[in-house]
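Peer 1: just a sequence and a predicted model for now, questions to come.
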Amino acid sequence: MTDTSINTAPALGTADAAPERPWLDASLPVDDRVELLLAEMTVDEKAGLFFQTMITMGEDGELAEADPVFGLPSNREYVLDKGMTHFNLLGVAPTAGAIARWHNRLQELAASTRLGIPVTISTDPRHSFTENPGAAMLAGPFSQWPDSLGLAATRDAALVERFGDIARQEYTAVGIRVALHPQVDLATEPRWSRALQTFGEDAELSGELGAAYIRGFQNGDSFGPGAVSAMVKHFPGGGPQKDGEDPHFAYGREQVYPGGEFERHLKPFAAAFDAGVRQVMPYYGMPVGTEYEEVGFGFNKSVLTGLLRERYGFDGIVCTDWGLVNDAAIFGQPFPARAWGVEHLSPAERMHKILDAGADQFGGEACPELLLELVDSGTVSEERLDVSARRLLREKFLLGLFEDPFVDAEAADAIVGSAAFRAEGDAAQRASITVLANRDAVLPFSRGAKLYVEGIAAETAGAFGEVVATPAEADIAILRLQAPFEQRETMFENFFHAGSLDFSAEVLAHIAEVAAAVPTVVDVFLDRPAILGPVVESAHAVVGNWGASATALLDVLSGAAPAQGTLPFDIPSSMAAVEASRPDVPFDTADPLFRFGHGLSLQRR
């Protein structure tokens, strides 16, 4: 339904336009419609399809002007001057209606172009607690759920598919039609910063839950106007990072396989292909010491053509990870292109290598003029453009964007973050919370107890007991902590939690001091598998979460909700064990403190 607050152009999907735009005839097979439109397109118009990058919305759903903070052009420049039609929405809007109104205005802008090709809006995950803008967005108006590691802690494929279905409904209500997820990499290197958005380190579980996630987003077997196209990542598996460093950065560019487990990391992707996933994103990393070319996977023909296209028969869209071609600035800091293994190539040469490798779209880039230079010089043929343009146009047709690109902004506010959806997200948060240790059965605590809390608002805790100012006054203390990470040089690097998994001496001393005064529960946000041994020695109970509100946590700790979660990875016994482990091999740290699948139930005394 069209948002009546703006004057939407009648050019897209209307009978009046059909004689001049025969591809709008919905009675024709999609492949025929693609060919009709492709035949009408100029090379410039084709080139615009190949770029998908960040876009911002203006205040309260208006079109955005140029953004000096993020260095982005205005919405109009993207659509009218660059001819682009794929965008990844950046930032968090206050309401769903605002996103929907902006989306409609952007579609109206697209409808005013010569061919009226509708835009496709994508997004990184938007339903969790993550605060890393390089990986996910805060939930904002959307229902809030645990991150993927938390979904894995539930071991519940039906719950994961239901999450995907709810997220699909919320995304489509505001006009988002591509999910730049799920991330089915195996978290086999405990230090790796991207574990939170994975389903852990077990290949079978990751495949099962990744497939369920995709079915939910893509509307089961009914992919079409009501669906969201899922982009599985990061092919062929981004977990085996040397020293656990992330390949967003030059010092983390190498993926290594000392255990010879390259094939294991493909298993979750095979499950995603079986589930009908529509799109694939290769990772930044470059394989070292394998049969494959030692260049980043987005440039890697032996991987994208040989492995993905030929071995797996994947004929969907391949979109690179962000920023492989051009250097950029992020938060005001210079940031080199992630052209690992091909740093010596020019931007044009990198672009050519990506196309030759078998990719269809350049993520995080907005330079159609560079692609046109390659065509003008004869380096890239128009026939090669057509191969990818067909895939990209076909997806727009199948999603129904040519028939009805607009959304109902008033309905969006009722659908997104509805009470029912939020209740299901809250239930998933509770189900994911994992009790790791419970010495002397201090949990569950009694409602009405005197509570000393850190990391929990007094007002929230007050619904469960009497909040007191010091541990000495309390019956029980509850401390919420973040898993440790090392501070790095730039703001952007520090969004990617990396380095040592050891808590600082100061944090451990504080836990011990509180625990000496009162039975103490420590809850840790385990975005990475922290070294918990010293915490377990001091605290009376230790709990892990992967995105849960304080209320959800207290519901479990008080026994109002059952403790159901189980670990989606091993908890190592020491950093020495982590450093000695092989980054491509799951469950490879010696004598782990807690094993994959560990989780205690709580019995009322």
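Peer 2: That came through fine.
Peer 1: make it CA atoms for all contacts and neighbour counts henceforth
Peer 2: Will do.
Peer 1: secondary structure element for Arg33?
Peer 2: helix 30-40 (DSSP states H and E).
Peer 1: in the stretch 201-350 of the chain, which spans are strands?
Peer 2: Taking DSSP state E, counting those that start in this stretch as the criterion, the stretch 201-350 of the chain carries its strands at 229-235, 254-256, 279-282, 286-288, 317-318, 328-330, 333-335.
Peer 1: one step back: show me what the helix holding Arg33 is packed up against.
Peer 2: Helix 30-40 is packed against helix 382-398, with contacts defined by 3 or more C-alpha pairs under 8 Å, 6 or more residues apart in numbering; DSSP states H and E.
Peer 1: for the strands of the stretch 201-350 of the chain, give me TSV that also has distance to Phe129 and mean neighbour count.
Peer 2: Listed next are these as TSV, based on distance: least, C-alpha to C-alpha, whole Å; neighbours: other C-alpha atoms under 10 Å:
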stretch	distance to Phe129	mean neighbour count
strand 229-235	20	26
strand 254-256	28	26
strand 279-282	23	26
strand 286-288	30	23
strand 317-318	28	26
strand 328-330	22	15
strand 333-335	26	13
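Peer 1: of the ones you listed, which is nearest Pro568?
Peer 2: Nearest to Pro568, of all the strands of the stretch 201-350 of the chain, is strand 229-235, at 18.6 Å by C-alpha to C-alpha.
Peer 1: packing partners of the next helix or strand after the helix holding Arg33?
Peer 2: If you walk from helix 30-40 toward the C-terminus, the next helix or strand you reach (DSSP H and E) is helix 43-48. Secondary-structure packing of helix 43-48 (3+ C-alpha pairs under 8 Å, 6+ apart): helix 368-376, helix 382-398.
Peer 1: can you tell me which of those is most buried?
Peer 2: Of the helices and strands packed on helix 43-48, the one with the most neighbours on average (mean count of other C-alpha atoms under 10 Å) is helix 382-398, at a mean of 19.
Peer 1: next, the angle helix 368-376 makes with it.
Peer 2: Here the directions of helix 382-398 and helix 368-376 differ by 140 degrees (axes from the mean of the first three to the mean of the last three C-alpha atoms, to 10 degrees).
Peer 1: below is structure B, check it against A:
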Amino acid sequence: MSSTSRPPADAPYRNASLSITERVANLLSQMTLLEKAGQLFHNMIPMGPNGSLSTSDNPLGLPSTDEYLNNKLMTHFNLIGGITDPKVAATWHNRLQEAARQTRLGIPVTVSTDPRNHFTDNVGTSFNAGCFSQWPETLGLAALRDAKLVQRFADIARQEYLAVGLRVALHPQIDLATEPRWARINATFGEDAELSGELGAAYIRGFQGTNGIVKDSVSCITKHFPGGGPEKDGEDSHFTYGKEQVYPGDNFDYHLIPFKKALEAGTSQVMPYYSQPIGLKIDGEKIEEVGFAFNKQIITNLLREKMGFNGIICTDWGLVTDANILGQNMPARAWGCEHLSPVERVAKILHAGCDQFGGESCPELVVEAVEKGLISEARIDESVRRLLEEKFKLGLFDDPFVDVEKAASIVGRQDFTREGEDAQQRAYTLLKNENDILPLHLDASAKIYTEGFDATLLTSRLPHITITNNPETADITLLRLKAPYTSRTGGFESFFHAGSLEYTPDEKARQAKIYKSTPTIVDLYLDRPACVPEVAEGASAVLCSYGASAEAFLDVLLGRAGPEGKLPFDLPRSMESVRGSREDVPFDTVDPVFRFGEGMRYKRG
């Protein structure tokens, strides 16, 4: 066991002139088992008021910053909550790094984040952009089919992240949308493996650079290996009813294509999904039916040995202990390993080949596993070495602080914002334009009925028009609709848009009445594919969006910008066709209303 005295100021690991290998080896030799164990945990952390460090009475019930740093000896944190003021966020980050510097070894903190640069009102798996530049969701980037644009987006997000001290991106998500009902499709690049791989690789290059992890990189955790798309019946494995992943089309290798391209692009980290594979065989070998992070055949045999990945593998959140998330009691997502104790789960995950436990803060379980002989300290060292090496590559040991004043001039910079707004507009996908009704030209006497956005945004542009609250008296109706979903109860669960892809009979009847009474232009927000043949039939024009502001919609509507997007997935004809399709096979529903790649542009006079 290493000494618990503070190392001298000239300890080799503090010497920037030495190689990273030498510095890591020296630091590792100084660490106690508990200090090593602390590196293996990566949990959420909030900011306190006005950029202060969080205390034990934080609203999320998470450990205080002091508890994390000085008792649990952790140094990897996922910043939870929105950022509205970059100077406040930068100040918080610097305070956190200063507190870490006061610990025995002074190991700097690595702060990660879920996506922050997309226009969204569903914060279950990302955050509202706040003060960051706002772009369409990744489905919108996929609709534009432009790898250079994706890399530019990622480079801009990288600069904004760096300004406030965010050094790890818990993205990209390169799962494939082969099961249309899955609730997490909005963060993917769609249904096609080659396109998803190409765009995912560009995304990684934009965040990390093209020469490996360096001091100006943001490290990417590419997820969810080996592809989280083929969820049984489209349910999600955050929840007990969605824990099974199936391959009725024997199409496992198709889901690996984006990950192969991500590894070629140099992704520094990979995250496996919660799901347990059912009935899966690889090269004739039956795969153990346990969650992917517990699965040595998937993590070590496939990802590390066969695919050659030697970077960090961080589990998804909450595999070891039960938790309460947004008021909802959530069991540990230890699918197939529910019978194991928490310490046994820790040992199995490490034996599988993972390095870090996401959403957990229980390093004492690693210590217990070593003391009980369930795992060796040498195995712990292997993972700690990877994690420390990345901190050194990111330059955190030499200068972990950010420039508070400069942060405000970078985050949400005018040109960044303008590029994001332009991408929102261009990503719009035009699927129907009867009689070339779009772009819309309104005369002074026009009466407009609207739903789904603030009508004053329209009248501020066109003050001569009249807004009516009755579509039957309108000359034109503008509807901004969300793709159908079935509401779920529970705090956390309510963020997941799952279930039916069809509108209810009552909603179909309500819309049909509007379509019959007035020419109607529909803006359909697609966070999943939608089964809406009645919209395609009844509306005069159909636009699809993937995270766009009302301002972007009006710019496209009025011809100040033109739609350029192409569908990133099929739009199925019915739920019957969805239920009859195979979860792991792309483009597998019968007679879709619109197909992958469809999308028109405006005719210009």
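Peer 2: Received, thanks. All values derive from a computational prediction rather than experimental measurement.
Peer 1: and the TM-score between them?
Peer 2: TM-score for the superposed pair, counting by TM-score structural alignment, normalised by the length of the first structure: 0.95. Supporting figures: 589 aligned residues with a C-alpha RMSD of 1.4 Å.
Peer 1: a markdown table for the strands of the stretch 201-350 of the first structure, including distance to Ala560 of the first structure?
Peer 2: Below are the strands of the stretch 201-350 of the first structure laid out as a markdown table (distance: least, C-alpha to C-alpha, whole Å):
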| stretch | distance to Ala560 of the first structure |
| --- | --- |
| strand 229-235 | 36 |
| strand 254-256 | 44 |
| strand 279-282 | 41 |
| strand 286-288 | 48 |
| strand 317-318 | 46 |
| strand 328-330 | 45 |
| strand 333-335 | 48 |
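Peer 1: same list (the helices and strands packed on helix 43-48 of the first structure) but as CSV, adding distance to Val556 of the first structure.
Peer 2: Converted to CSV, those look like this (distance: least, C-alpha to C-alpha, whole Å):
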stretch, distance to Val556 of the first structure
helix 368-376, 52
helix 382-398, 43
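Peer 1: on that earlier part again, the strands of the stretch 201-350 of the first structure: which one's closest to Asp356 of the first structure?
Peer 2: Closest approach to Asp356 of the first structure among these is made by strand 317-318 (12.3 Å; C-alpha to C-alpha).
Peer 1: which bit of the second structure covers the closest one?
Peer 2: Alignment of strand 317-318 of the first structure against the second structure: residues 312-313, by TM-score structural alignment.
Peer 1: could you do stretch 195-208 of the first structure as well?
Peer 2: Taking TM-score structural alignment as the measure, the second structure aligns residues 185-198 with stretch 195-208 of the first structure.
Peer 1: check stretch 368-381 of the first structure too.
Peer 2: Stretch 368-381 of the first structure lines up with residues 363-376 of the second structure when matched by TM-score structural alignment.
Peer 1: where exactly do the helices run in the stretch 151-300 of the second structure?
Peer 2: Counting by DSSP state H, counting those that start in this stretch, the stretch 151-300 of the second structure has these helices, from start to end: 193-208, 252-264, 296.
Peer 1: just say which of those helices is most tucked in.
Peer 2: helix 193-208 comes out most buried of the helices of the stretch 151-300 of the second structure by mean count of other C-alpha under 10 Å, with a mean of 25.
Peer 1: identify the residues contacting that one?
Peer 2: 142, 145-148, 150-155, 157-158, 172-174, 176, 188-190, 214, 216-220, 254-255, 257-262, 264-267 (C-alpha atoms under 8 Å, 6 or more residues apart in numbering).
Peer 1: buried only: go through those residues for me.
Peer 2: Buried members of the contacts of helix 193-208 of the second structure, counted by 16 or more other C-alpha atoms under 10 Å: 142, 145, 147, 150-155, 157-158, 172-174, 176, 188-190, 214, 216-220, 254-255, 257-262, 265-267.
Peer 1: hang on, Pro7 of the second structure packs against Thr103?
Peer 2: No. With contacts defined as C-alpha atoms under 8 Å, Pro7 of the second structure does not count as touching Thr103, sitting 10.8 Å away.
Peer 1: next, the distance between the ends of the match of stretch 195-208 of the first structure.
Peer 2: With C-alpha to C-alpha, to the nearest Å as the measure, the first residue of stretch 185-198 of the second structure is 17 Å from its last.
Peer 1: so how far is it from its chain's centroid?
Peer 2: 13 Å (C-alpha atoms, centre = their mean, to the nearest Å).
Peer 1: same check, this time on stretch 212-224 of the second structure
Peer 2: With C-alpha atoms, centre = their mean as the basis, the mean position of stretch 212-224 of the second structure lies at 14 Å from the chain mean.
Peer 1: quick one: terminal-to-terminal distance for it?
Peer 2: 21 Å.
Peer 1: for stretch 121-131 of the first structure, buried residues please.
Peer 2: With the criterion 16+ other C-alpha under 10 Å, stretch 121-131 of the first structure contains buried residues 121-130.
Peer 1: sorry, that was for stretch 414-423 of the second structure
Peer 2: Neighbour-count burial for stretch 414-423 of the second structure, counted by 16+ other C-alpha under 10 Å, picks out 416-417, 419-423.
Peer 1: tell me, that stretch lands on which residues of the first structure?
Peer 2: Alignment note (TM-score structural alignment): stretch 414-423 of the second structure is matched to residues 419-428 of the first structure.
Peer 1: what's the mean distance for that stretch versus the second structure?
Peer 2: Between stretch 419-428 of the first structure and the aligned residues of the second structure, the post-superposition mean distance stands at 0.5 Å (mean C-alpha distance after the TM-score superposition for the first structure).
Peer 1: which residues does that stretch contact?
Peer 2: Outside stretch 419-428 of the first structure, the residues within contact range by C-alpha under 8 Å, 6+ apart are 143-146, 151, 154, 159, 163, 166, 548, 552.
Peer 1: what of stretch 483-502 of the first structure?
Peer 2: Everything outside stretch 483-502 of the first structure that qualifies as a contact, by C-alpha under 8 Å, 6+ apart, is 131-134, 191-194, 244-246, 330-331, 333, 503-504, 524-532, 574-575.
Peer 1: buried ones in it, by neighbour count?
Peer 2: Within stretch 483-502 of the first structure, the residues scored as buried using 16+ other C-alpha under 10 Å are 483-485, 492-493, 495-502.
Peer 1: good, we can wrap up now.
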